[in-house]
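K.L.:
Turn this into a model:
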Amino acid sequence: MIVPESGASSPLVWFTSSYSNGAGGECVECALTGDGALIRDSKTTETHMIAVSGDAWRSFVVSVRRASTRP
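P.N.:
A predicted model of the protein is given here:
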């Protein structure tokens, strides 16, 4: 997976879940790349991140959506 460097022509756009309330709780941020996604801790954004493939990201999102619709 290719990760654009800081200052690249296509900077990463990081986002959090709509369930994040910004009250200082534990949260992760995600950024979509051309061939997958990056995931990092929202409190320590300059440290490590996890890179996943597009297939893995789609599977994760589908699983979360399914789990949130269960009673």
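K.L.:
When you work out contacts or count neighbours from here on, use the C-alpha atoms and nothing else.
P.N.:
Noted.
K.L.:
measure Leu32 to Trp14 for me?
P.N.:
Distance check for Leu32 against Trp14: by C-alpha to C-alpha, to the nearest Å, it reads 8 Å.
K.L.:
Looking at these two, which is more packed in?
P.N.:
Leu32 (18 against 14; other C-alpha atoms under 10 Å).
K.L.:
Let me see the contact set for the residue nearest the centre of the chain.
P.N.:
In the chain, the C-alpha nearest the mean C-alpha coordinate belongs to Cys30, at 1.7 Å (C-alpha atoms, centre = their mean). Cys30 is in contact with 14-16, 37-40, counting by C-alpha atoms under 8 Å, 6 or more residues apart in numbering.
K.L.:
Could you also give me the structure for this second sequence? I'd like to compare it with the first:
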Amino acid sequence: MTSDLAGWKKSSRSGAEGDCVEVAVARERVGVRDSKNREGDVLVFPAQRWADFVMGLRRSR
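P.N.:
Sure thing, here's the model as predicted:
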């Protein structure tokens, strides 16, 4: 269920065409969706898994 996901945010680095993903953070989970298809499917991850993913991205810079 994705009804608790609100406040979708898109990267400030998103291109002019809007080709990006959006992220919404809920209490214990994070949703990710295609910014061009907001009514489409949403990938949902446990909040800790998302935090691990973001930390991995930061370390790989």
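K.L.:
Got a TM-score for the two of them?
P.N.:
The TM-score (TM-score structural alignment, normalised by the length of the second structure) is 0.82; 61 aligned residues with a C-alpha RMSD of 1.8 Å.
K.L.:
ok, back up a step: looking at the contacts of Cys30 of the first structure, which is nearest Ala51 of the first structure?
P.N.:
Nearest to Ala51 of the first structure among the contacts of Cys30 of the first structure, counting by C-alpha to C-alpha, is Leu38 at 4.6 Å.
K.L.:
In the second structure, what residue corresponds to Asp35 of the first structure?
P.N.:
Using TM-score structural alignment to pair residues, one finds that Asp35 of the first structure aligns to Glu28 in the second structure.
K.L.:
Spatially, what comes nearest to that match if we skip its sequence neighbours?
P.N.:
Ala47 (5.1 Å; C-alpha to C-alpha, 6 or more residues apart in numbering).
K.L.:
what sits against the aligned residue in the first structure for the one you found?
P.N.:
By TM-score structural alignment, Ala47 of the second structure lines up with Gly54 in the first structure. The contact partners of Gly54 of the first structure, taken as C-alpha under 8 Å, 6+ apart, are 35-37.
K.L.:
cool, Arg27 of the second structure as well?
P.N.:
Ala47 are the contacts of Arg27 of the second structure under C-alpha under 8 Å, 6+ apart.
K.L.:
Report the separation between the counterpart of Thr16 of the first structure in the second structure and Cys20 of the second structure.
P.N.:
For Thr16 of the first structure, the aligned position in the second structure is Lys10, judged by TM-score structural alignment. Distance, Lys10 of the second structure to Cys20 of the second structure, by C-alpha to C-alpha: 7 Å.
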